[in-house]
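Trainee: here you go, sequence then predicted model.
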Amino acid sequence: MLPNVGTPDRVVRILIGIAMILLAAFGKVPAWVGWLGLVPLVTGVIRICPLYWVLGIGRD
């Protein structure tokens, strides 16, 4: 798969993922929110979003 997540989207995904994980780690939100934060973090790091791929977003 080719990367389909651009740089601005990537930065936002990584920041949101880290924020969700940290909020869960400090007990401000339930633990499942931290686990859910892995999704934007991983998709931002590897630059591939499966949902974008299915919808045809970011493909040439």
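Mentor: Sure, I can see it. From a predicted model like this one, the values you see are computed outputs, not experimental measurements.
Trainee: rest of the way, CA atoms for contacts and neighbours
Mentor: Will do.
Trainee: nearest to the middle of the chain, which residue? Look it up for me.
Mentor: The residue lying closest to the centre of the chain (Cα atoms, centre = their mean) is residue 40, at 1.1 Å.
Trainee: my read is that it contacts residue 20, right?
Mentor: No: counting by Cα atoms under 8 Å, residue 40 stays clear of residue 20, with 9.5 Å between them.
Trainee: adding another structure so you can compare the two:
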Amino acid sequence: MKSNVGGIDKIARIVIGALLIGLALTGVIGAWGWIGVLPLATGLFNFCPAYSLFGINTCKLKK
């Protein structure tokens, strides 16, 4: 897997994912909050399968 998630995109995914999971654990938003596992995982692994399909890359290019 080649990294295709980087920078602010990565931080936003981790924060949003953790927030959704936290809200699900406290019962604020119900079971739908567990969808936060997806952005959390893609942020932690620096890889998003949807980005690969569409040819998107938010990582800085190495020179």
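Mentor: Nice, I can see it. Since we're looking at a predicted model, the values are computed, not measured.
Trainee: where does the TM-score land?
Mentor: Scored by TM-score structural alignment, normalised by the length of the first structure, the superposition of the two chains gives a TM-score of 0.90; 59 aligned residues with a Cα RMSD of 1.5 Å.
Trainee: list the contacts of stretch 1-9 of the first structure.
Mentor: 44, 46-49, 52-53, 57-59 (Cα atoms under 8 Å, 6 or more residues apart in numbering).
Trainee: same list (those) but as a markdown table, adding distance to residue 15 of the first structure.
Mentor: What follows is those, written out as a markdown table (distance: Cα to Cα, whole Å):
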| residue | distance to residue 15 of the first structure |
| --- | --- |
| 44 | 9 |
| 46 | 14 |
| 47 | 14 |
| 48 | 16 |
| 49 | 16 |
| 52 | 19 |
| 53 | 22 |
| 57 | 21 |
| 58 | 20 |
| 59 | 24 |
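Trainee: ranking those residues by neighbours, who comes first?
Mentor: Neighbour counts for the contacts of stretch 1-9 of the first structure (other Cα atoms under 10 Å) peak at residue 44, which has 24 neighbours.
Trainee: how close does the lengthiest helix in the second structure sit to the first structure?
Mentor: In the second structure, assigned by DSSP state H, the helix with the most residues is helix 8-26. When the first structure is superposed, helix 8-26 of the second structure averages 0.3 Å from its matched positions, counting by mean Cα distance after the TM-score superposition for the first structure.
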